[in-house]
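A.B. asks: Sequence and predicted structure, then a few things I'm wondering about:
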Amino acid sequence: MAAHRTPLLALATAVAALAVTAAAPVRAAAPLPAVTPRAETPALHDDTAGGDADADDPAIWRDAADPDRSLVIATAKQGGLRVYDLDAREVQSLPAPAAPGPDDAPGRFNNVDLVHSARLSDLAVTSDRGSDRLRVYRIDRDRAGGPLTDVTDPKAPRIFSASQDEVNEQRTAYGLATWTDPRSGRSFAIVSRRERTRLAVLELTARADGTVGYTKVRTLDLPAGFRLPNGTSWTPCNEPGELPQIEGMVVDPATGTLYAGQEDIGIWRLRADLTGKPQLVDKVKEFGVPGTYDETTEECVAGADPGYGGTRLTADVEGLTLVTEKDGDGLLLASSQGDDTFAAYDREIDDDNEYEGGFRITPASATLDGSEECDGAAALNEPLGRRYPNGLLVVQDGHDAPGDPDRPSTNFKFVDLGKVTSAIDD
């Protein structure tokens, strides 16, 4: 979602300018601690010459028999899926599906998450924005030809669109989180809709022919507008016709709690079955700031900040991931894309997901840079062999450096999770 940042960047810049002119001096916050990556994947490029292979969202699969052979599975949008080993070397590349017709949208993978299920085995599930469907891949580390095999039900239905014409408008499957209910053993995917506030929960089911399909259970629309304390109504500024969409999502498997990042709003907490009342855990700094869309510049022009926003997240809110601990403790991590930082919240609902701190991912060397404008993130708080005995955090880097200014460059950074938790604790 780095391309979506332009209007909000103008909005954030204008808000910052207003803050500078305030009468009372503002005390600068202490700088956030920095952690450095240990490795990075090869660069992915998003251009017409090299194809649309823009890095977006990762997931971490642990090989229980040999953790050193664990994998990172990541989306490359129209470039399909990439699979990496723990040295960040590519071990498999799978293309996105071709367009069904000459005038139709091709496959475009947005987010990926994993399923660990006795019923379904280990699966990688992706949201295919190009076709408005899920695609499902079975994981077999020792399979000849690569660990992923496409097992998508060929009759899998569209999720939000009624026709191919609607699919081509690209208000389609976008964000994704998976969850297996420990009581029933049933597995689900929660999917968001691009440029809309709708969420859908789908049950994943095994078919007789060995493929995996899904059935829609219910949908829920998160708010698009809000009543502010001063009595006014507010909707975040976007291009005409666009509503504040959701992308980054994660489910806490212990409680069945879904955390959903509405990019221009903040982080919601709700039941993963989409029942009950959603609660806003934290808001972006720009929450409540009026904006007018300028057709000429294709940017939002900000009005005065009424002061109703949060203090930790700068729009867009992007990748959400959990650092889980067996005693129920742990952290919810969120990518604050607008200021290239990450925010950490207590996993405990009883503590109302209290803010615990933040951090940046900064360059380790002249050739191994940090993470900017991060889209997706995935954490696994389990030993991953000799490379990552304290667990692993993988984040997308929206501006891989050094790079060619004529070829936008993205990739994924691998970070020792122990460094992250230590930085937050300090």
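C.D. replies: Looks like it arrived, so ask away. Numbering: from 1, shown residues only.
A.B. asks: CA only for contacts and neighbour counts going forward, please
C.D. replies: Will do.
A.B. asks: pretty sure Pro7 contacts Thr297?
C.D. replies: No: using C-alpha atoms under 8 Å, Pro7 is not in contact with Thr297; the gap is 9.1 Å.
A.B. asks: quick one: which of these two has more around it?
C.D. replies: The residue with more neighbours, out of Pro7 and Thr297, is Pro7; 21 against 9, by other C-alpha atoms under 10 Å.
A.B. asks: Quick one: classify the more buried one as helix, strand or coil.
C.D. replies: Taking DSSP: H, G, I helix; E, B strand; the rest coil as the rule, one finds Pro7 in the helix state.
A.B. asks: Ok, Ile424 next?
C.D. replies: The three-state assignment at Ile424 reads helix, by three-state DSSP.
A.B. asks: In contact with it: list those residues for me.
C.D. replies: 33, 344, 356-359 (C-alpha atoms under 8 Å, 6 or more residues apart in numbering).
A.B. asks: go on, Arg207?
C.D. replies: Neighbouring residues of Arg207 by C-alpha under 8 Å, 6+ apart: 153, 213.
A.B. asks: for Asn168, same thing?
C.D. replies: 104-105, 130.
A.B. asks: The structure to be compared is supplied as follows:
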Amino acid sequence: MATLLTPAILLLALAAPAAAGPPTTERAGLPAPALVTTDNETPVLYDDEAGGNASGDDPAIWVHPHDSARSIVVATAKEGGLRVYDLASRELQSLRADPAPRADGVDGRYNNVDIAYGLELGGETVDVAVVSDRYNDQLRFFVIDPAGARAETPLTEVTAPELEFLFSPDRTTVEEERTAYGVAVWQPGDGETYAVVTQEGDTRIATVRLTPGADGTVGYTDLRHLRMPGEFPLPDGSTWVPCEEPGAGPQLEGVAVDQRTGTLYAAQEDVGLWRLPLPLGSGEPVLLDRVEDFGIHDVYDPETEECEPRDPEAPGLGGGNLTADAEGVDIYYGPGRTGYVLVSSQGDDRFAVYATTGRNRSLGTFQVRGDGVDDVDGSDGLAVTNRPVGPYEDGLLVTHDEPETGPEVDDGRDATSFSYVDWGEVAGALRLRVDTTAGNDPRWR
């Protein structure tokens, strides 16, 4: 049985305007985004029957503990399952989204992924990819071969059977697909590992404690829920409810946990970027930054399945860093508690950067241009590491790219891929710090 935490404390954080960083859009007369380049991207995925219904969404970077060249990137492809890539973006493994190990299990839809380091599983210490499965409303677990990129099969599923649904009371409700969406791993340093999961089409966040078993499988327990705000008071005394399709609430997707402080950063797609402490309910959420059209009253058009503003001239109350949807989130670790929170601003093909300390001030935005490959557009998920991995001596950013374009891409098909960006490029463009010390990330201590 899940514990549902009361949202009463949330209202306290919304009574006054949130502490957002300064806008950085040309429309506001402020600096344009910095430009960085990439020349490395994964093979194209096609979301059709011929392509195995593979639609790229979210990546995670697994760092090899001794030989960084063996590090791998694990990426979700929704109904197309998982893909594993090496540091040259070559595909090493393709895993089908097989039915979940449960009596009523169906083929999966893998949405987001993160890495849990150092689990004691079947008498061995292993690292595990944690994946959200929308069609089964649960998490799936894949042990990572310690050989990494040199392994014949880098990932092997170890999901325990008959795990409880994360947001649904029964299988019939699962079919409505208000199910597991974004995911992040939290390892607070007490020997326990948790996953934070968001819900598609609703404002709830869940946490569970991972339970590695002596039989070599991984499950979870201690399910708790927190309902985030779905409506917001405006300065004129009115209440703003973000426009969604009928029956849906303003969902969150991208989540990342600062392992040093237990701070969760969560992107609510049509609202903005939140900061809240873990465990859930232990403190007030703070809305750090708002999407540009925050506060604009829209009406849903069932014919176009789009939201249109009631007043096309109405100004938004948000900043200039994020244009809906706010999507992927991850953290680049610096010394002490310093570092950077990265958020993909899908609506304008940018990435926003915030400090991890103080009031999380805005540090600017950037876009990724292709050098021999296409530009990064419509980014959904992203992952970043401060650790040197292979040729990326300053760290690595991996981001989803949609649509994938280029002379070798079939324009008539829904194409996606993932692009690799040297962190040194980002740091140089925005005058950010490069620090590859292993101890910055607690998982490496």
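C.D. replies: Good, I have the coordinates. What you see is a predicted model, and the numbers here were worked out from it, not measured in a lab.
A.B. asks: which of the contacts of Ile424 of the first structure are buried?
C.D. replies: Buried by 16 or more other C-alpha atoms under 10 Å: 33, 344, 357-359, out of the contacts of Ile424 of the first structure.
A.B. asks: Leu322 of the second structure -> the first structure?
C.D. replies: Using TM-score structural alignment, the partner of Leu322 of the second structure in the first structure is Leu313.
A.B. asks: Contacts only, for the nearest residue to that match once chain neighbours are set aside.
C.D. replies: Residue nearest to Leu313 of the first structure in three dimensions, not counting chain neighbours: Val284, with 4.7 Å by C-alpha to C-alpha, 6 or more residues apart in numbering. Neighbour list for Val284 of the first structure: 264-266, 309-317 [criterion: C-alpha under 8 Å, 6+ apart].
A.B. asks: ok, back up a step: I figured the match of Leu322 of the second structure hits Ser336, correct?
C.D. replies: Yes: the criterion here is C-alpha under 8 Å, and Leu313 of the first structure meets it with Ser336 at 5.1 Å.
A.B. asks: Identify the contacts common to those two.
C.D. replies: Ala343.
A.B. asks: What segments of the stretch 51-200 of the second structure are strands?
C.D. replies: In the stretch 51-200 of the second structure, the segments counted as strands under DSSP state E, counting those that start in this stretch are 59-62, 72-76, 82-85, 91-95, 110-121, 124-133, 138-144, 155-157, 180-186, 194-199.
A.B. asks: Need the contact partners of the fourth one.
C.D. replies: Which is strand 91-95 of the second structure. Outside strand 91-95 of the second structure, the residues that touch it by C-alpha under 8 Å, 6+ apart are 42-43, 80-86, 149, 153-155.
A.B. asks: That one: average distance to aligned residues in the first structure?
C.D. replies: Here the mean offset of strand 91-95 of the second structure against the first structure after fitting is 0.9 Å, by mean C-alpha distance after the TM-score superposition for the first structure.
A.B. asks: cool, and the shortest one?
C.D. replies: Compared with the first structure after fitting, strand 155-157 of the second structure has a mean deviation of 0.9 Å; criterion: mean C-alpha distance after the TM-score superposition for the first structure.
A.B. asks: Check the gap between the match of Leu322 of the second structure and Gly261 of the first structure for me.
C.D. replies: Separation of Leu313 of the first structure from Gly261 of the first structure (C-alpha to C-alpha, to the nearest Å): 11 Å.
A.B. asks: again, but for Arg186 of the first structure
C.D. replies: Arg186 of the first structure is 24 Å from Gly261 of the first structure, where distance means C-alpha to C-alpha.
A.B. asks: neighbour-wise, which of the two wins?
C.D. replies: Gly261 (29 against 16).
A.B. asks: Okay, and the more buried one sits in which element?
C.D. replies: Element membership for Gly261 of the first structure, per DSSP states H and E: strand 257-262.
A.B. asks: what stretch of the second structure lies opposite that strand in the alignment?
C.D. replies: The aligned range for strand 257-262 of the first structure is 263-268, by TM-score structural alignment.
A.B. asks: contacting residues for the residue nearest to Ala151 of the second structure when sequence neighbours are not counted?
C.D. replies: Spatially, and ignoring its direct neighbours in sequence, Ala151 of the second structure is nearest to Asp145 (6.4 Å; C-alpha to C-alpha, 6+ apart). By C-alpha under 8 Å, 6+ apart, the contact set of Asp145 of the second structure is 151, 153-156.
A.B. asks: which residue packs closest to Thr207 of the second structure, ignoring adjacent ones?
C.D. replies: The shortest distance from Thr207 of the second structure to any non-neighbouring residue, by C-alpha to C-alpha, 6+ apart, is to Val196 (4.5 Å).
A.B. asks: Mind telling me what the one you found corresponds to in the first structure?
C.D. replies: In the first structure, Val196 of the second structure lands on Ile190 (TM-score structural alignment).
A.B. asks: Can you report how many residues neighbour its match?
C.D. replies: By other C-alpha under 10 Å, 28 other residues sit near Ile190 of the first structure.
A.B. asks: Who are the contact partners of it?
C.D. replies: Counting by C-alpha under 8 Å, 6+ apart, Ile190 of the first structure has contacts 176-178, 199-202, 272.
A.B. asks: cool, Val271 of the second structure as well?
C.D. replies: Residues in contact with Val271 of the second structure (C-alpha under 8 Å, 6+ apart) are 242, 250, 290-291, 294, 324, 326.
A.B. asks: Counting neighbours, what do you get for the aligned partner of Asp352 of the first structure in the second structure?
C.D. replies: When the second structure is aligned by TM-score structural alignment, Asp352 of the first structure is paired with Arg359. Other residues lying near Arg359 of the second structure total 14 when counted by other C-alpha under 10 Å.
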